[in-house]
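> With the sequence up front, the predicted model follows.
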Amino acid sequence: MEDMGKRKKINLNSLGILGVILLFFSTVSLRAQETPEQILQHFFELYKTSQEEAITYAYGTNPTLMEKEDSNYDEIIKTLDSLVPQLGKYHGSALIAETKLTTKIKHLSYLLKYEVMPIRLSLTLAKDDVKWKFFGITFDTNELVDEMIKAGLSLDNQITNAPKEVTSLVSDFFETYDRSTRQAVDFGMQGDVGGSLKDQENLNAAKTELEKFRQAVGEVQDYGILNYVEVANSYSYASYLVNFKEDMVRFSFLMYKPNKRWKIETFRFTGDILDQLQEATKIYRLKN
């Protein structure tokens, strides 16, 4: 009788182990059948509370990424650990673009909206015979800004119907400029305002430069939008032609909406606009 009791316990334990094994493979099977949308949803849920957990999850879908000699896993974690604490509150993500290269390859880019400034996240997903995996993941800030400026300064494929909140901000900027160039810099460089000495030095230099500029060109007579570029309903670049008493100048504004309201991150002004306007009206550029 004693031996039978032991055998029963052994059998029950075996069944318990078998149940765990079956549960494990069932979970793996369900994970393997996840759609790209489900994978991305899980990634962003993790990202809300831990960037490292999200990145680890992404690499975990495709272990070969971690094994590559040029794996950027450690670099990404290190960069985010140093950058994210400086960016303020996280307000979620917004899709910038999605490209379906084939039925089994997707490339997506997202705007990660932090209070101070956004980060662009680029992802590549691909499917093998069994499941979807991450095949690439990168973060950038400077390249995104450079691309926004390049698109906004171009007069090809012009878009001039900027949202009212954006055009109102520009109007407020020029009204402030009429009163005080120093206040205009504070209003138009909210993304550069910080507590460091370097930030204050940059602001003071900008105020000096804008005041010298105003003395040279005089008061604002009129202005109109040249081009407007916007991504993810949260990040934009607006280019304006401004007619001053003594000259015509292009003012450009980089704007950001981390949550509900737009703000001007920074602005620039250049005097090269006439040559570009002449180029834009060449016969070979005219559209039927």
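Arrived safely, thanks for sending.
> For the rest of this, base every contact and every neighbour count on C-alpha atoms.
Will do.
> which helices and strands does the helix or strand containing K212 pack with?
For K212, the host element (DSSP states H and E) is helix 197-217. Where contact means 3 or more C-alpha pairs under 8 Å, 6 or more residues apart in numbering; DSSP states H and E, helix 197-217 is packed against helix 181-188.
> For the helix it packs on, name the packing helices and strands.
Judged by 3+ C-alpha pairs under 8 Å, 6+ apart, helix 181-188 is in contact with helix 164-179, helix 197-217, strand 263-270.
> got the ones you listed as a markdown table, with distance to T124 columns?
Formatted as a markdown table, the helices and strands packed on helix 181-188 follow (distance: least, C-alpha to C-alpha, whole Å):
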| stretch | distance to T124 |
| --- | --- |
| helix 164-179 | 32 |
| helix 197-217 | 36 |
| strand 263-270 | 29 |
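> and the helix holding K212 with helix 181-188, angle?
Put simply, helix 197-217 runs at 130 degrees to helix 181-188, going by axes from the mean of the first three to the mean of the last three C-alpha atoms, to 10 degrees.
> Now helix 197-217: buried residues?
Neighbour-count burial for helix 197-217 flags L203, A206, K207, L210, R214 (criterion: 16 or more other C-alpha atoms under 10 Å).
> In contact with the second one, which residues?
This means A206. By C-alpha atoms under 8 Å, 6 or more residues apart in numbering, A206 lies in contact with V185.
> and the gap between it and E67?
47 Å (C-alpha to C-alpha, to the nearest Å).
> Likewise for the last one?
Taking C-alpha to C-alpha as the criterion, R214 is separated from E67 by 58 Å.
> One more to weigh against that first structure:
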Amino acid sequence: MQYFNLKAIKPVFVVVMICTFYSRSYAQTQSAPAGPVVTGVTTYIDKFFKTYEKEGTSKAIINIFKTNPLVDSTSLRGLIAKIDTTRGLVGLYIGKELIVQRKASNSLVLYSYLVKHQNQPVRFTFMFYKPKNEWVIYRLYFDDQVDNELEESAKINGKP
């Protein structure tokens, strides 16, 4: 019959329990870094979506592009028409969820959102540029292919 020396095991057991407790509590309290939150930019985006929901596409697009004096009004009309046509198909706006945010530098950032509608999601991607002291909308991308990209990402490519 073999006996264990409990006095010798006890300190090891305590260390293992402390490590287990610490790693579990650390994993629960720590989250993946959310990325760079750029206050001026997120304010513009939040205002955009509030206007998009309550006052429509045209007002939301025009308001956000007021930050950029170089915007071409013809391009804006085309973008507004494209979004409005899509909105007619995808149903009522329900909300938004951040997909990704990226920071190329302190002067160029990108935020991409899954925009939830009643029938189908769409994606809005905002790129902001700060040439001097103020953020301006630099690019605004809109598409309804986010579900196709997700599906494509699940395929095994390049395997024989």
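That came in fine, so what should we check first? Everything quoted here is computed from the prediction, not taken from an experiment.
> So after superposing, what's the score?
Overlay of the two chains. TM-score (TM-score structural alignment, normalised by the length of the second structure): 0.68; 121 aligned residues with a C-alpha RMSD of 2.0 Å.
> okay, the lengthiest helix in the second structure sits on what stretch of the first structure?
Longest helix of the second structure, by residue count under DSSP state H: helix 6-29. Counting by TM-score structural alignment, helix 6-29 of the second structure lines up with no residues of the first structure.
> helix or strand right after the helix holding K212 of the first structure?
Going down the chain from helix 197-217 of the first structure, the next helix or strand is strand 220-231, by DSSP H and E.
> That next one: what's the following helix or strand?
Next along from strand 220-231 of the first structure, by DSSP H and E: strand 235-244.
> Would you check the span in the second structure matched by that next one?
Per TM-score structural alignment, strand 235-244 of the first structure has no counterpart in the second structure.
> okay, the helix holding K212 of the first structure sits on what stretch of the second structure?
Going by TM-score structural alignment: helix 197-217 of the first structure matches no residues.
> could you give the angle of that helix to helix 164-179?
Computed by the same axes, to 10 degrees, the angle separating helix 197-217 of the first structure from helix 164-179 equals 70 degrees.
> list the contacts for the residue sitting nearest the centre point of the second structure?
The second structure has L98 as the residue nearest its centroid, 2.5 Å off, counting by C-alpha atoms, centre = their mean. The neighbourhood of L98 of the second structure, defined by C-alpha under 8 Å, 6+ apart, consists of Y111, S112, Y113, L114.
> quick one, which of the helices and strands packed on helix 181-188 of the first structure is nearest to G152 of the first structure?
strand 263-270 (12.0 Å; C-alpha to C-alpha).
> which strand in the second structure runs the most residues?
strand 93-105 (DSSP state E).
> hang on, the earlier thing: when you compare where the helix holding K212 of the first structure runs with where strand 235-244 runs, what's the angle?
30 degrees.
> can you give me how far helix 197-217 of the first structure is from the chain middle?
Here helix 197-217 of the first structure shows a centroid-to-chain-centroid distance of 28 Å under the convention C-alpha atoms, centre = their mean, to the nearest Å.
> Then stretch 171-185 of the first structure?
Once both centres are worked out by C-alpha atoms, centre = their mean, stretch 171-185 of the first structure turns out to sit 28 Å from its chain's centre.
> got the buried residues for that stretch?
For stretch 171-185 of the first structure, by 16+ other C-alpha under 10 Å, it's F173, F174, T176, Y177, T181, R182, A184, V185.
> I'd say the last one and K207 touch.
Looking back up the chat, that one is V185 of the first structure. Yes: applying C-alpha atoms under 8 Å as the test, V185 of the first structure and K207 come out as touching, 6.0 Å apart.
> State the number of residues packed around T27 of the first structure.
11 (other C-alpha atoms under 10 Å).
> coming back round to it: so what corresponds to the residue nearest to the centre of the second structure in the first structure?
Aligned partner of L98 of the second structure by TM-score structural alignment: L95.
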